[in-house]
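In: Below: sequence and its predicted model.
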Amino acid sequence: MPPTIKDDIGLPPGELFIGGAWVAADGVREILDPATGAAVASVAQAGPAETQLALAAARRAFDDGSWSGLAPRERGRILLRAAEILRGQAEELARLESLDTGKPIMFTRMVDVATTIDQIDYYGALAAGIEGSVRRTGRPTFAYTRREPIGVVAAITPFNFPLILSSIKIAPALAAGNTVIHKPAEETPLTALRIAEVLHEAGVPDGVFNVLPGDGSVGETLVRDPRVDKIAFTGSTAVGRGIAAAAAETLKHVTVELGGKSANIMFADADLEAAINTAISGFVFNTGQFCMAGSRLLVQRPVYDEVVAALAGAIGHVPVGDPFDEGTVIGPMAGPRHLAKVRAFLDKAGQGGAKVYGGGPVHDGPGFWAAPTVLADVSQDSTFVQDEIFGPVLTVQPFDTEDEAVALANGTQYGLAAGLQTTDIARAHRVAERLRAGIVWVNGWALLDAALPFGGVNQSGYGREGGPEGLDEYLQTKSVLISVA
C-alpha cells in the first residue's frame, strides 16, 4: 500500500523533560490512537522522585536569574525564534496533534498549530513592552514601579486542545520571566514533549521549561508544593475548585479556566442559513470537546420549527471519519472515558419529552466515536441544559422576547462564552452587555485571537488568558520609592 498522511509521524522522545534533559521514569503509559484504540507511543510517567527533580530544577532556574534576569526583549527574541522553528515544523506538528487527539487534520493545521504559533509570536513581541512607570507622589521621593515575574509556574492542561491550551499559558509565563513546569493531560502528552524540544532548540535555558507527563498525583504535588508560585489550570469546574482550595494553603497565584455551557441566541432577524451553519459548527467542532462549545441553542419562536428541521436534516451529513482524511469534520473523541461520559448522557436523551435527532452508531470499527446529536424542546432545568456534556450534543429551546433569551442564556452556573445571531446592530450591543460570559460572539462562533483575552465568570473560573491581560496574569508589581529629601 502507498504511504498515507498518517505514516511516518515523527514522535518526540517518550521521556520526561527536566532541567534541559530527557529523563526516564519507572512508570510508562501507552498513548492510544483515538480513531483505532491502538497504542501508538509509550510515554514515561512522572512519579514522586521525578516531580521533585522538576520542582528543584524550575526553582533553581528561576532563582539564579538565567531567565528572569534577561532583558524582556531578549526573552521575546527567544520566543520568536521558537515560533519560527514551529512554523517550519507545522505540518508534522499538525499530524502529531491529530494522532494524539483524534482531531481532523484540517483543523489541527488551520486552528491548533496556527493558533499556537500565533500565541508564541504574540507574546514574544509583547515581552519587549514589559516595563514599569514613574509615579508622581506627594512625598520628596523618586517613585517608580517594576513589573516582575511571579516565579515558578505550574501549567496544568487538559486533553482537548493540548497545543493551544498549553501555549496560551507557557508563552506569557515565559515572556514574563517565569520558569514553567508543564503537566499535560495523561492521554495527550505528545505535542507537549515536542514543544519542549523546540523551546530548548530556541535557546530557553535548562530548567526554565520542564514537562511532566503523569497522573493527577503529579498535579496535586505541584499545587501544594511551596516552591510553586502560580497555578495556571484549564479543566473541569470540580477539579478547578479543588485546585483553588489546595493552592490557597500556600497563597499561590491562581488562574482557572473551567467548564462551560455556552448559549447561542438566534433571533428571528438573523441570516438563518449562516446562523444554522454557525450553530452546527459551534457544537460539533472538536467533537464537542470544547469548553466554549455552543452547546445550547436558543431560537426565537417565529423561526424555531424551521431551524429545528434544518438542524435535523443537516447533522447526518456532517462528515465523520478518519482524522487524516482531508474531508473529515468530526473525528473520534479523545479517549474511552470521555466517550463513556457522553454515552451515559445520551442513554437518557429521550427522557423528559425531548425530541432526539441524530445520535446512534457512527462507526462500525474500533476507536472512540460519538455521533452528533440534537435535542429539541428541552426544558431549562434538564441536565442536558445545565450540565457540561463535553461531546457533540446540542440542546435547542424556544424563546419569545429578548429578556427571556437573556434569562435563559444566563440561567446556568457557568459563564465562559456566549453568542448571538442577529442583523440588528443595536440589539447586538444591547444583548452582549447583558450576557454573563467572559467572551461574546456576534454572528459567528469561536472567533479567537491571541490579542484578545478569554476566561470565565461564575463557575467557569477566573483570570484571563490571551491579550495583554494574559501577560499580566504572570507578572506582579513592585513599587520603589527613593528619598530625595
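Out: Cool, got the structure.

In: drop to CA atoms for contacts and neighbour counts, all remaining ones
Out: OK.

In: Determine the three-state secondary structure at residue 291.
Out: The three-state label given to residue 291 by DSSP: H, G, I helix; E, B strand; the rest coil is coil.

In: where's it relative to residue 202, distance?
Out: Separation of residue 291 from residue 202 (Cα to Cα, to the nearest Å) stands at 31 Å.

In: And the two? Which one has more around it.
Out: For residue 291 and residue 202, the more surrounded residue by other Cα atoms under 10 Å is residue 291, and the numbers stand at 25 against 18.

In: what about the spatially closest residue to the more buried one that is not a sequence neighbour, neighbour count?
Out: Setting aside the residues directly before and after it, residue 291 is nearest to residue 260 in space (Cα to Cα, 6 or more residues apart in numbering), at 5.2 Å. For residue 260, the neighbour count with other Cα under 10 Å is 33.

In: was I right about residue 260 contacting residue 412?
Out: No. Taking contacts as Cα atoms under 8 Å, residue 260 lies outside contact range of residue 412: 9.2 Å.

In: which neighbours do those two share?
Out: With contacts taken as Cα atoms under 8 Å, 6 or more residues apart in numbering, not a single residue reaches both residue 260 and residue 412.

In: take a look at this one as well, against the first:
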Amino acid sequence: MTEFGNVIDGVLCGSSGDGSDLVEPRTGTAYGRAPLSRAPEVDAAFAAATRAFETWRRTTPGERQAALLAVAAEIEQRRDEFVAAECRDTGKFPGLFETEELLPVTDQIRFFAGAARLLEGRAAGEYVGAHTSMVRREPLGVIAQIAPWNYPFMTAVWKIAPAVAAGNTVVFKPDEATPASAILLAEVCAKHLPPGVVNVVCGDRETGSLLSSHRDAAMVALTGSVRAGSAVARAADLRPVHLELGGNAPVLVFADADVARCAELVADAAFYNAGQDCTAPARVLVHEDVHDELVAALAAEAAHRIAAGPGREGGYAPLISQVQLDRVAGLVERRGSAEVVAGGQVEEGPGFYYQPTVVRGAGQKDELVQEETFGPVLTVQPFATEREAVALANDVRHGLAASVWTREAGRAMRVVADLDFGITWVNTHVTTAAEMPHGGFKETGGGKDLSLYGLEAYTRIKHVMVAWA
C-alpha cells in the first residue's frame, strides 16, 4: 500500500488523524492510504501560509512569474509521474489525460504567470480638487481551497496558479479519493516557491469544514456540489467565497445543424471521463424535424464505445466509486416511461463501469432531467420552436454551460443572449481557452476560473487618495 502525506511548509509530513483507503476505479481495489487531516495539521498549514504571505505578497509580479514558469516546466519534465498518479486515482486513459488535461494545464500555469504582470485598474486622476486618486490591486491573504474528484489535477492548477500569481498563499484540500496529483504538484511547487506558499492537506468533509471556517482564511474557494457550496458559504460567514457548483448542460440542436458532426462532438464531450464533468452535455434538446436522426446518431456513438469495451482507449472509463455508480444507475432506473436507446447497464466485472447511455422521452420535470447526473448519460427531448428550446434549456437550477448547434448566425446570437448559462458554445462543446472565463450563474455560483477574471477574483481593490498639500 502506498502511503501519502500532507505537504506543509514545503515538507511532506503525516497526520495525527486516521487515514483513508484510496481505491482504483478501474479495479475497485485499494492501492494506498492518505491522511484524514484534523485541526493540528490544518492549523499548521495555515500558520505556514500566514508566515509565507508576509514575504510572498511583497514579491514583484516578475518574480512570481519566474517561479510559476519553473513549476510548469518541471510538470512537463515529470509528466509521466503526473499521468500515472492521476490515472490511478481517477481511472482516466493516460493518453487522453496527457493531451486533454496535463498539457493544457501547463499552458494555463504559463498564462497566469504572465497575467500577473497585467492586472488592470483605473488610471490615477484628480476626481477631487488638489487630490490624486489611484487604485491598488492587492492579494487577499491565505486562500482556503477545496477541490472535487473529477478533475483533481486540473482543478488544483485552476485554483492554486491564479491565487499564487496574485500574491496570495494557499491551503489546498484535494478530494479524499483523489489526492495523488495535488500532493505531487505541491512537491513541485516546494522546489520553486518559498516554503508555505502552497500547502496541501488531505482529508474528508470534516477537514474541508476546518478549512472553510478557519480564522486565518481570507477567502474560501470551492469547486463541488451545490450542497458543498452551501456548507462552505455558511462556514465562511462574511468572508468572500469563490464557488463553482455544477452544470447539467443543455445542448440545443436546430433543424439546420450538421447532425452527424453534432452527434460526434456531443458524444465525445458527454462520455469523456465517464460524464463526470460539470460542463459535459447532459440534456440534448433537438428540433422535432431532426429528433429521430439525432437520437439514432447518438445511440450509434454510444454503441461504438460500448463495443470497444470498458477501460480501453476508444471505449469508456469508469466512474469514481461504487457510490457514484449506484447513483447514476439509480437515476436511469427511475426514468419512468422514458426509453433507453443505448447503454443503461452496469458493466459486469471489476471496477465501477456504467455504459454510455442515451435516453429518449424523458419529461422536463423528471428527475433524470432536473438533476445533474454526473455520469455518461444523455437525455434527448424534442422541441418545436426557438422559444420552447430556450425555455427547456433554462428550466434547471444550474447555470454553468450550454451549447447551440445551427448554421444560422442570427439564430445563434439570439439564443446565446437568452440562455442563462455562463459559458455558451456555438457548434462545439467543452472547448476551453486560458484567456476566457469559466464559470456560471444561478446555483452554479458566481466564481470565475481561468482568464484575467479568475486572477482578479483573488485580489482586493484599495482606493488611495493623496492630498497635494
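Out: Good, I have the coordinates. Quantities reported herein were computed from a predicted structural model and do not represent experimental measurements.

In: After superposition, what's the TM-score here?
Out: Superposed pair, TM-score by TM-score structural alignment, normalised by the length of structure 2: 0.96. Supporting alignment: 466 aligned residues with a Cα RMSD of 1.6 Å.

In: before we move on, back to that, what do we get in structure 2 for the residue nearest to residue 291 of structure 1?
Out: With TM-score structural alignment as the criterion, the equivalent of residue 260 of structure 1 in structure 2 is residue 247.

In: Can you tell me the element residue 122 of structure 1 falls in?
Out: Assessed by DSSP states H and E, residue 122 of structure 1 sits inside helix 114-126.

In: Can you check which part of structure 2 that helix sits on?
Out: Using TM-score structural alignment, helix 114-126 of structure 1 pairs with 103-115 in structure 2.

In: mean distance, the matching stretch to its aligned residues in structure 1?
Out: By mean Cα distance after the TM-score superposition for structure 1, the fitted stretch 103-115 of structure 2 averages 1.1 Å away from its aligned residues in structure 1.

In: Can you point out the buried residues in that stretch?
Out: Neighbour-count burial for stretch 103-115 of structure 2, counted by 16 or more other Cα atoms under 10 Å, picks out 104, 105, 106, 107, 108, 109, 110, 111, 112, 113, 114, 115.

In: what do we get in structure 1 for residue 39 of structure 2?
Out: In structure 1, the residue matched to residue 39 of structure 2 (TM-score structural alignment) is residue 48.

In: contacting residues for its match?
Out: Taking Cα under 8 Å, 6+ apart, we find residue 48 of structure 1 in contact with residue 218.

In: distance of it from residue 231 of structure 1?
Out: Residue 48 of structure 1 sits 19 Å away from residue 231 of structure 1, taking Cα to Cα as the criterion.

In: Likewise for residue 272 of structure 1?
Out: Per Cα to Cα, residue 272 of structure 1 is found 43 Å from residue 231 of structure 1.

In: more crowded one of these two?
Out: residue 231 (27 against 18).

In: you'd agree that one is up against residue 255?
Out: Yes. Using Cα under 8 Å, residue 231 of structure 1 makes contact with residue 255 at a distance of 6.4 Å.

In: Once you drop chain neighbours, what's closest to residue 159 of structure 1?
Out: Ranked by Cα to Cα, 6+ apart and with sequence neighbours excluded, the top spatial neighbour of residue 159 of structure 1 is residue 185, at 5.1 Å.

In: counterpart of the one you found in structure 2?
Out: Structural alignment (TM-score structural alignment) places residue 185 of structure 1 against residue 175 in structure 2.

In: residues in contact with its match?
Out: 146, 147, 148, 149, 152, 202, 203, 204.

In: so how far is residue 241 of structure 2 from it?
Out: From residue 175 of structure 2 across to residue 241 of structure 2, the span is 18 Å (Cα to Cα).

In: The residue nearest to residue 27 of structure 1 when sequence neighbours are not counted: neighbour count?
Out: The shortest distance from residue 27 of structure 1 to any residue other than its chain neighbours is 4.9 Å, reached at residue 45 (Cα to Cα, 6+ apart). The number of residues packed near residue 45 of structure 1 is 23, by other Cα under 10 Å.
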